[in-house]
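J.: Here is my input, please return the structure:
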Amino acid sequence: MKGQLELLINNLGSSYQTLVRLGLVEKHSIRASEYEDTDTLEIESIPGLELIFEPDSCRFETIYIRLRNDPDCDLPLYSAPLPKPLCLINNRHATINHLGGPLYSGEADPTNQILARDTFQLDQHLHHAASLSLYYGADLKPNTIVISLLDASI
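T.: Below is the predicted model of the structure:
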């Protein structure tokens, strides 16, 4: 049986109304983003998950999964099981071992507080057209997983 996170990933590209109808999010849980540099809509009712929606169509486009906090941060963490292959990833080496070479990699730049990161095509059984980005802490264990549509028109 699929868990809530796997069902959310499977439904990237769906509308907010569809997610409500499927029982994946609560009605009236969507709100304007609190970040100054974006006009997206979001839902943060599940601890450790942030769901991002396109503002005009309310299309579900991105999931942020917070596994660990940076030292100066104390946000809620996601504690439920991750679907395969995400549950197999416990450090950067394991990520590349399980997922292959990344489409894009960036090394950490501690001076500018930029984390090391890798981006992959998401496993097809989770979503046919999504990317998977991992942002690592200084110990190269994943802090945040970001799953996004590859093409916003999907």
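J.: only C-alpha atoms for contact and neighbour calcs from this point on.
T.: OK.
J.: Report the separation between the residue lying farthest from the centre of the chain and Leu140.
T.: In terms of distance from the mean C-alpha position of the chain, Thr111 ranks first, at 25.2 Å (CA atoms, centre = their mean). From Thr111 over to Leu140 the distance is 17 Å, taken as CA to CA, to the nearest Å.
J.: All the strands of this protein, residue numbers only.
T.: Assigned by DSSP state E, the strands in the chain fall at 31-32, 41-43, 49-53, 60-66, 104-106, 117-121, 130-136, 142-149.
J.: And this one, please, so the two structures can be compared:
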Amino acid sequence: MNVFEFEVLIERIGTSHEVLVGQGVLPDQTLTEIYEGRDRLELELEPGIELEFWRETRRFETLFVTLIRTIPSMSKYEGELPISYMLEMTQSDVHAVFGEPMASKGPIKMPVPIGMTGGWDSYPLDPELYPGKKVVFQYAQDMRVKTLVFTLIDKGHR
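T.: Next comes the predicted model:
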């Protein structure tokens, strides 16, 4: 995926799957259910790039970019990223580039196979380019960025 395609995806967060396919932004692939009854559907665009849709409306709500594999079945993204983002970053790098986060959470112990995490920091995206959207930097235990999460600030549901 190139930088332009990335920026288009981030810009289109909040758009329905049907519209994204009609615009040629996404391939006409079936959205998958990770487990039965889940209120979100997924689409893996390429290794390390996953899109999440709200089941009820099929609205694209979250773009996950995996930078560090934390479990064996996970794919890592190795392509291009928009300016200000790097394939290898630490929390210190994030704070130096983005400043003070709008929200933050320290290390958390998750169930196996994930285990201990480094927490996360959240920043609003440029409101002129990406209104109502934010990026969340999720950290591994050693405080390297493991996942970039581009999502809506207010999804309008739980």
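J.: before we move on, back to that, out of the strands of the first structure, which is closest to Leu22 of the first structure?
T.: strand 60-66 (13.5 Å; CA to CA).
J.: could you redo the strands of the first structure as a markdown table and give each row mean neighbour count?
T.: Listed next are those as a markdown table, based on neighbours: other CA atoms under 10 Å:
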| stretch | mean neighbour count |
| --- | --- |
| strand 31-32 | 14 |
| strand 41-43 | 21 |
| strand 49-53 | 23 |
| strand 60-66 | 23 |
| strand 104-106 | 12 |
| strand 117-121 | 20 |
| strand 130-136 | 22 |
| strand 142-149 | 22 |
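J.: Tabulate those strands (TSV), appending distance to Gln4 of the first structure.
T.: Formatted as TSV, these follow (distance: least, CA to CA, whole Å):
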stretch	distance to Gln4 of the first structure
strand 31-32	20
strand 41-43	14
strand 49-53	11
strand 60-66	12
strand 104-106	28
strand 117-121	21
strand 130-136	17
strand 142-149	15
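J.: And stretch 134-150 of the first structure, end to end?
T.: End-to-end distance of stretch 134-150 of the first structure (CA to CA): 15 Å.
J.: which bit of the second structure covers it?
T.: Using TM-score structural alignment, stretch 134-150 of the first structure lines up with residues 137-153 of the second structure.
J.: Tell me how far the nearest residue in space to Tyr78 of the first structure that is not next to it in sequence lies from Ser105 of the first structure.
T.: With CA to CA, 6 or more residues apart in numbering as the criterion, Tyr78 of the first structure has its nearest non-adjacent residue at 3.9 Å, and that residue is Gly48. Counting by CA to CA, the separation of Gly48 of the first structure from Ser105 of the first structure is 24 Å.
J.: Can you show me the helices along the second structure?
T.: 3-11, 17-22, 91-98 (DSSP state H).
J.: Turn the ones you listed into a markdown table, columns for distance to Leu67 of the second structure.
T.: What follows is the helices of the second structure, written out as a markdown table (distance: least, CA to CA, whole Å):
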| stretch | distance to Leu67 of the second structure |
| --- | --- |
| helix 3-11 | 15 |
| helix 17-22 | 25 |
| helix 91-98 | 13 |
